[in-house]
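Chemist: Fold the following, please.
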Amino acid sequence: MKKSLIALSFGGLTIGITEFVMMGLLPDIASNMKVSIPVAGYLISAYALGVVIGAPLLVILGRNFPPKKMLLILALMLTVFNALSIIAPTYNFLFASRFLSGLPHGAFFGVGAVVASRLADKGKEAQAIAIMFSGLTLANLIGVPIGTYIGHHFIWRYTFVLIAIVGMLTFLLISLWMPRLDKGETVNMKKQLEFFKRTEAWLIIGITAIGFGGLFAWISYIAPLLINVSKFAEGDVSYILILAGLGMVVGNFAGGKLADKYSPAPTTLALLFIMSIDLILVYFFSSNQYMSLFLTFLTGTISFSVIAPIQMLMIRTAKGAEMIASAALQGSFNIGNALGAFLGGLPLTAGYSYASPNLIGVGMSVVGMLITLTLIKIHKNNLQLQSV
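Modeler: You can find the predicted model right below:
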């Protein structure tokens, strides 16, 4: 395996811990900052909004930077902005630091995907990109449970010390292992932005932002769900999150296999349907600890299996605009993050149980299915989207 791709995977690891560890820390931060858990959930939305704004903005600003320089700048931003959370004296300061931490997320994956494909051996471009994203799945398997454990048993601020250290390591590895690639042809942003004139691009953004948002309605409040509904001890949450992470690793692999074997649009539709059924099961059966553990793994598996087919759909619409499309896709996932966290918090604010956000997730998955059906209907004769 090329060292340069390992460096990119560490970026995925940093981003993955940053994005997902907040779900496990909500009770700790809410207690420390003296806010309710739904209000603490807005910290998840703050990060997601940072991704949505930063993804296209930073890609545009850095479009003509040499790739290595751009990746170093983004890695430095990840490190510094996460470090701000360590010293956050108030909720508003923490909210701002979470927003800033989200800014480099989409741009890193957007630039990193293009760089990984350039570094790959011929015919292995997809595998190279998968190595970069493996850091994201490893974050959920290892990094997030460790970060949650630290937050529960010590101080939640120490978790962000961990993230800052991983971010510094990412910067160092990119500096040492990433070759100096030429910046290529000057990017014509007008041509890149024409990508957003395509109807199918906006439909895929809608599928991702709304349909995939069902995941975040679940995982944003997984800690209070496990503690208050499943009746696990607070200290058990970090261990249980390993199941979710393992499921995401399995789902990421399975989704790639499905995306290669079957048509991406129908596959996305089927997986969103399965996700909606799964979230119904979470709502009804989380009070049973054994079922809760099983469903934690299953939901992680199903949710991450959707990623590869959606990515395949986006890639097939983005000829000539791969970097901005890749960044836009990351922004779309994090619109789903923001929507899932925000909408999932509404029934909690109204006094319903900690299982209720999953019904919001069901609704989001169903809307995603309807948008996918629209995409299939519009492009039923388009072999580019309907076949592998």
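
Chemist: contacts, neighbours, all on C-alpha from now
Modeler: Fine.

Chemist: Check which helices and strands the lengthiest helix in the chain sits against.
Modeler: Counting by DSSP state H, the longest helix found in the chain is helix 3-33. Using 3 or more C-alpha pairs under 8 Å, 6 or more residues apart in numbering; DSSP states H and E, the elements in contact with helix 3-33 are helix 37-61, helix 67-86, helix 91-119, helix 125-138, helix 144-153, helix 156-177, helix 222-224, helix 237-261.

Chemist: ok, 6 Å please
Modeler: Secondary-structure packing of helix 3-33 (3 or more C-alpha pairs under 6 Å, 6 or more residues apart in numbering; DSSP states H and E): helix 125-138, helix 144-153, helix 156-177.

Chemist: Relative to Tyr239, how far out is Asp278?
Modeler: For Asp278, the distance to Tyr239 equals 21 Å [C-alpha to C-alpha, to the nearest Å].

Chemist: Please say which of those two ends up with more neighbours.
Modeler: Asp278 (20 against 16; other C-alpha atoms under 10 Å).

Chemist: Without its sequence neighbours, what residue ends up closest to that one?
Modeler: Spatially, and ignoring its direct neighbours in sequence, Asp278 is nearest to Thr299 (6.6 Å; C-alpha to C-alpha, 6 or more residues apart in numbering).

Chemist: next up, for comparison:
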Amino acid sequence: MKYPIAIWMLAIGAFAIGMTEFVIMGLLPNIARDFDVTVSQAGQLITGYALGVAIGGPIIVMLTIKWNRKYLLLALMGIFILGNVAASFSPSYGFMMTSRIITSLAHGSFFGIGSILAASMVKPERRASAMALMFMGLSMSNILGVPFGTLIGQNFGWPMTFIIISILGAIALIGIIIFVPMQKETEKSSVLNELKILKEKRLWLTLAVTLFGFSSVFAYFTYISTVLIDVSHVQEHLISYLLIIFGIGVTLGNVVGGKLADWDLNKALKMIFIAFIAYFVLLYFIQMNGYLMVVGIFFFGLIGFSMSPSLQFKSTLISKDAPTLASTLNQSAFNLGNALGAFIGGVVVTHLPVASLSLVAPLLTVVGLIFLFISIAVEKREGMTT
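Modeler: Okay, here's the model as predicted:
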């Protein structure tokens, strides 16, 4: 099935943003070494980025609620480029943290607004798949961007990685200027209309499902380099190749997740959550062998990221009057989950054997599953379905 070229342009922006978010995980040992901090402290650069997305996204949506969405996307890509250029010249850990937070301000609003635009360009029965296509850029960044960026960072220094990301951001900016059409405003959004969604308890339940359900992904993935080196005994120069395998799994998971969401949203999420929890237990034993981790990391990406389209689509169904804020808040929930996961992972790495990450991480998804059951029960009681 063909999708409008504008969605592909949004996917390019998603690729660049995904690369800057995820590439740092493969470079944590290098960055920690250069700034003379522990790997756990370097991991807080991920937490800082995630918190910037979570807090900055909704604020930017409220401040720019009357902006044309194309102009807003261009402004967000400008912020993204500026943040990555600053990161490449970071002389200290504090400066690096600041540049990451600046970069993060573009993330939540870009995905929140972009996913709504993608869904609006296709028929209702294909909306989850259209969102999944945009998020495919995020997935592809794991296959191509992250391993390439990790390889560049390990061989030419991590600042070069962020320079390349800045160039990709500029390409995305030009693509949006040329191909994304100027949106026709049929109805002016207002802050008041958007804020009304905050009274909807189904929104808060959905955000809780996203926050806890997805946080287990980052609890483990944030320290994947450490796991591969210390537990799986993989040589450092091979990590970028294993991340390619992970990225392939992420991409397939995104496609499968989109199809499942179009089929039956709540059933899809229940299946994915339960499968993911069970897989973490299996992963505890798989990670002890470097050869098995080639397959293990593939399925980790596939199952973990198959929940993304369903979680994002679920948020857009909560309110027709406030889709921008609901969608952006869901991105905030994703990234608060990322921050929570990175924090929990850091505690485990600091105080427990690294291998135990795969047993602690799924506890977060268990909490997400509980909130999912509560959410479904509320929807049934109110006669609503998603």
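
Chemist: Please work out the TM-score for the two chains.
Modeler: TM-score for the superposed chains, counting by TM-score structural alignment, normalised by the length of the second structure: 0.95, backed by 384 aligned residues with a C-alpha RMSD of 1.7 Å.

Chemist: And the residue nearest to Asp278 of the first structure, how close does it get to Ile277 of the first structure?
Modeler: Distance from Thr299 of the first structure to Ile277 of the first structure, by C-alpha to C-alpha: 10 Å.

Chemist: so where in the first structure does stretch 230-238 of the second structure end up aligned?
Modeler: The alignment of stretch 230-238 of the second structure onto the first structure (TM-score structural alignment) spans residues 228-236.

Chemist: Give me the contacts around that stretch.
Modeler: By C-alpha atoms under 6 Å, 6 or more residues apart in numbering, the residues outside stretch 228-236 of the first structure that reach it are Leu226, Ile227, Ser286, Ser287, Gln289.

Chemist: Select from those residues the one having the most neighbours.
Modeler: Counting neighbours by other C-alpha under 10 Å, the top entry in the contacts of stretch 228-236 of the first structure is Leu226, with 24 neighbours.

Chemist: And Gly169 of the second structure? What does it align with in the first structure?
Modeler: Under TM-score structural alignment, Gly169 of the second structure pairs with Gly167 in the first structure.

Chemist: so that match touches Thr79, yeah?
Modeler: Yes: between Gly167 of the first structure and Thr79 there is a contact at 4.7 Å, judged by C-alpha atoms under 6 Å.

Chemist: Next, the buried residues of the match of stretch 230-238 of the second structure.
Modeler: Asn228, Val229, Ser230, Phe232, Glu234 (16 or more other C-alpha atoms under 10 Å).

Chemist: ends of that stretch, how far apart?
Modeler: Separation of the first and last residues of stretch 228-236 of the first structure by C-alpha to C-alpha is 12 Å.

Chemist: May I have the secondary structure class of Phe195 of the first structure?
Modeler: Look at Phe195 of the first structure: counting by DSSP: H, G, I helix; E, B strand; the rest coil, its state is helix.

Chemist: helix/strand/coil for Pro181 of the second structure?
Modeler: Going by three-state DSSP: Pro181 of the second structure is coil.

Chemist: What count of nearby residues applies to it?
Modeler: Neighbourhood size, Pro181 of the second structure [other C-alpha under 10 Å]: 12.

Chemist: What's it aligned with over in the first structure?
Modeler: Superposed on the first structure with TM-score structural alignment, Pro181 of the second structure falls opposite Pro179.

Chemist: For Pro67 of the first structure, see how far away its match is.
Modeler: Pro179 of the first structure sits at a distance of 9 Å from Pro67 of the first structure (criterion: C-alpha to C-alpha).

Chemist: what do you get for Ile165 of the first structure?
Modeler: 23 Å.

Chemist: Mind checking which of those two has more residues around it?
Modeler: Taking other C-alpha under 10 Å, Ile165 of the first structure and Pro67 do not tie; Pro67 has more neighbours (22 against 15).

Chemist: Distance-wise, check the counterpart of the more buried one in the second structure relative to Phe111 of the second structure.
Modeler: Under the alignment (TM-score structural alignment), Pro67 of the first structure pairs with Arg69 of the second structure. Distance, Arg69 of the second structure to Phe111 of the second structure, using C-alpha to C-alpha: 12 Å.
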